[in-house]
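# need a structure here:
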Amino acid sequence: MQFQWYPGHMTKAKRQMQEDIKLIDLVIELVDARIPMSSRNPDIDELGKNKARLILLNKSDLADKDASEAWMEFFKEKGYFAVKVDARNKGCMKAISAVIAEACKEKTERDRKRGIKNRPVRAMVVGIPNVGKSTFINTFAGRACAKTGNKPGVTKGKQWIRLNKSVELLDTPGILWPKFEDQQVGLRLALIGAIKDEILNIDELALELIAILTEHYPGVLHARYEVEEDQTPANIIEQIAVKRNCIQKGNALDYTKAANLLLEEFRSGKLGKITLEFPVTVA
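You can find the predicted model right below:
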């Protein structure tokens, strides 16, 4: 299965971000904690060159805690500031404010020496579709100031949000990149919902997820669906269809309904805290 999704508005958005970066002190990049490397747009590193960088591992409430800690260390060793967050949780935001101040300490000191006082840090919020940028901004600001949705591509244009006297955020649309060199990256993005389900083969996607889960999280599928895991992914999805009564007219098993069920329960955390890639795979 080939994975690709690059609507026309993403090209325009990238050009706009290249223009806006001149105004920016800090790039805040949201990644999905379940796939921290695959959910990073490689264009962002070039875009944010010579800028302070903060990576937020969002949806950390859905990810494997030990894996997230390992990813935090990985990014810090690369010179980034990094924080685990659940963008819906206001309790995470205080820590982020402190890290923003730390990340921009040199900029603030330069301003002070020039006699510039109280100029707010200007931060650009970037990330791929459906990674939680708008939810993060709304929670951080304490009010609904950016559109949110659980479908990729809700934010189409840029918008500035003044949080307080010390921070201004520039929201940007989620952008992917024109071609996935590694189709495993495309697979992981599809699994978390960063590529529209409508253009994917959901049955095949579910089989790929089963293969990953039985290898890295043995017992999860048995605990949730009471299926035996020592069989092929095709047999397992069949057993899930039976256990969850996914039946078409004429009493035939509805494999697509079972596949959708499995993907939804993975994405919502009902299968447990699961990470799909680990730092050793990209070291």
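# drop to CA atoms for contacts and neighbour counts, all remaining ones
OK.
# for stretch 35-51, the distance to its chain's centre please.
When distances are taken as Cα atoms, centre = their mean, to the nearest Å, stretch 35-51 is centred 12 Å away from the chain's centroid.
# quick check: end-to-end length of it?
24 Å (Cα to Cα, to the nearest Å).
# all helices of this protein, in order?
8-20, 43-47, 65-77, 93-103, 105-113, 133-141, 183-192, 202-216, 220-225, 233-243, 255-267 (DSSP state H).
# and among those helices, the most buried is which?
helix 133-141 (a mean of 23; mean count of other Cα atoms under 10 Å).
# relative to helix 93-103, how tilted is that one?
90 degrees (axes from the mean of the first three to the mean of the last three Cα atoms, to 10 degrees).
# quick one: contacts of helix 133-141?
Helix 133-141 is contacted by residues 30, 87-90, 93, 125-127, 144-148, 155, 163, 169, 171 when judged by Cα atoms under 8 Å, 6 or more residues apart in numbering.
# mind doing that once more with 6 Å?
Contact partners of helix 133-141, identified using Cα atoms under 6 Å, 6 or more residues apart in numbering, comprise 87, 90, 93, 144, 145, 146, 148, 163.
# pull the contacting residues for the residue most central in space within the chain.
Nearest to the mean C-alpha position of the chain, counting by Cα atoms, centre = their mean, stands residue 32 at 2.7 Å. Residues near residue 32 by Cα under 6 Å, 6+ apart: 39, 57, 58, 131.
# quickly note the distance from it to residue 23.
26 Å.
# just residue 37 next, same as before
Applying Cα to Cα to residue 37 and residue 23 gives a distance of 27 Å.
# and what of residue 2?
In terms of Cα to Cα, residue 2 sits 37 Å off from residue 23.
# please provide the structure for the following sequence as well, for comparison with the first:
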Amino acid sequence: MSIQWFPGHMHLTRQAIRDRMKAGIDVVVELLDARCPGSSGNPLLQQLTQHKPSLKLLNKQDLADPARTAQWLAHFNALPRTRAQALEAKRAPAKALLAACRELAPTRTSALKPLRLLICGIPNVGKSTFINALMGGRRATKTGDEPGVTKVEQKLMLGHDCLIFDTPGMLWPKIAAPQAGWNLAASGAVGRNALDEELVALELIERLQAGYPQALQARYGLSADTGANAEELLALLARKRGAVLGGGQLNMQKAAEILIHEFRQGLLGRITLETPEQFGAWSAAALAAVQEAAEQTIEKE
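All right, here's what the predicted structure looks like:
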């Protein structure tokens, strides 16, 4: 699924990050969705943040597969100048997070030289909830369950020696790896006008069949051992949940909405849609496809 969803405020965010980096940032704190840590990482940030030290926060860990979360933490912590932690945004452990940031920027230790953090991430990853928790429960930013709630950069003081810059959620202009696009759509990072929910649901069923067949069985009584394909399973879900139109026609759109909503709410269990190895393979394939297309264009010219 090649998604292109880059509203106007995201262009402004990109420029704001560029400007902020010029003014000086010590650590880039990037919130990721623990259900798809690779897909929810913004490759554009590496260009914009000039390879500054990075703290990767895998939010919504309570919805993610603990074993796969451990794999992702090990993956990120093995990267240079990078630390990673898993958390739930509402319970953000401020002391532990600040300690990790100070380890990455050890010279920023006083009010005269405050630690300067850039908080960033994709839409609907939980940044606003996270920042409100950091500020001790004080409602510092607006929150919501739709992508794109925060529209402008905010500057906040945490204590007397830490300055936080909060940026609106930002995707990148084109998500090349189809699997990453599906995962972002399923997780809620992409606006509804940029996706076909029935197609997203079918792809989600295939992911569940491969990695978490027990989730379909436990929640909907759908067995992955029947040999049914994703479309047939979605039709069975529609019947079981009464998603039926006049004349007995199945409402596949409604069934898709039910599945996606219940996945996002964690009602199917703790699920992570990708491993580091899988995401690496998807990214490599996408890069190869781009290079092949470029070579074909050159040959035609």
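# got a TM-score for the pair?
Here the TM-score for the pair of chains, by TM-score structural alignment, normalised by the length of structure 1, is 0.92; 275 aligned residues with a Cα RMSD of 1.6 Å.
# hang on, the earlier thing: so residue 37 and residue 23 of structure 1 - more neighbours on which side?
Neighbour count, other Cα atoms under 10 Å: between residue 37 of structure 1 and residue 23, residue 37 has more, with 20 against 11.
# skipping its backbone neighbours, what lies nearest the equivalent of that one over in structure 2 in space?
In structure 2, the residue matched to residue 37 of structure 1 (TM-score structural alignment) is residue 38. Spatial nearest neighbour of residue 38 of structure 2, chain neighbours left out: residue 279 (6.1 Å); criterion: Cα to Cα, 6 or more residues apart in numbering.
# same check, this time on residue 87 of structure 2
residue 59 (5.1 Å).
# contacts only, for that neighbour.
Neighbours of residue 59 of structure 2 in contact, by Cα under 6 Å, 6+ apart: 32, 33, 34, 87, 88.
# if you set the cut-off to 8 Å instead, what comes out?
31, 32, 33, 34, 86, 87, 88, 89, 125, 126.
# for the closest residue to the fourth one other than its chain neighbours, give its distance to residue 252 of structure 2.
This points to residue 34 of structure 2. Spatial nearest neighbour of residue 34 of structure 2, excluding adjacent residues (Cα to Cα, 6+ apart): residue 58 at 4.7 Å. Using Cα to Cα, we find residue 58 of structure 2 at a distance of 32 Å from residue 252 of structure 2.
# cool, and residue 270 of structure 2?
Where residue 252 of structure 2 is concerned, residue 270 of structure 2 sits at a distance of 25 Å (Cα to Cα).
# just residue 47 of structure 2 next, same as before
41 Å.
# for residue 170 of structure 2, same thing?
Residue 170 of structure 2 is 31 Å from residue 252 of structure 2, where distance means Cα to Cα.
# next: residue 205 of structure 2.
For residue 205 of structure 2 relative to residue 252 of structure 2 (Cα to Cα), the value is 13 Å.
# between the two, what contacts are shared?
Joint contacts of residue 205 of structure 2 and residue 252 (Cα under 8 Å, 6+ apart) are residue 234.
# number of residues surrounding the closest residue to residue 204 of structure 1 other than its chain neighbours?
In this structure, residue 204 of structure 1 finds its nearest non-sequential neighbour in residue 1, 7.7 Å apart by Cα to Cα, 6+ apart. Using other Cα under 10 Å, residue 1 of structure 1 has 10 neighbouring residues.
# repeat that for residue 119 of structure 1.
Neighbour count for residue 119 of structure 1, taken as other Cα under 10 Å: 13.
# try residue 89 of structure 2
So residue 89 of structure 2, with other Cα under 10 Å, has 23 neighbours.
# ok, now the one 3 residues further on?
Summarising burial for residue 92 of structure 2: neighbours were counted as other Cα under 10 Å, giving 21.
# cool, residue 194 of structure 1 as well?
Applying other Cα under 10 Å, I find that residue 194 of structure 1 has 24 neighbouring residues.
# same question, the one 4 residues further on
Using other Cα under 10 Å, residue 198 of structure 1 has 7 other residues around it.
# tell me the counterpart of it in structure 2.
So, by TM-score structural alignment, residue 198 of structure 1 is matched to residue 193.
# measure that match to residue 128 of structure 2 for me?
From residue 193 of structure 2 to residue 128 of structure 2 the distance is 23 Å (Cα to Cα).
# swap in residue 241 of structure 2?
From residue 241 of structure 2 to residue 128 of structure 2 the distance is 34 Å (Cα to Cα).
# just residue 212 of structure 2 next, same as before
Taking Cα to Cα, one finds residue 212 of structure 2 at 30 Å from residue 128 of structure 2.
# how about residue 37 of structure 2?
18 Å.
# do residue 78 of structure 2 as well
Residue 78 of structure 2 is 28 Å from residue 128 of structure 2, by Cα to Cα.
# next: residue 97 of structure 2.
Residue 97 of structure 2 is 16 Å from residue 128 of structure 2, by Cα to Cα.
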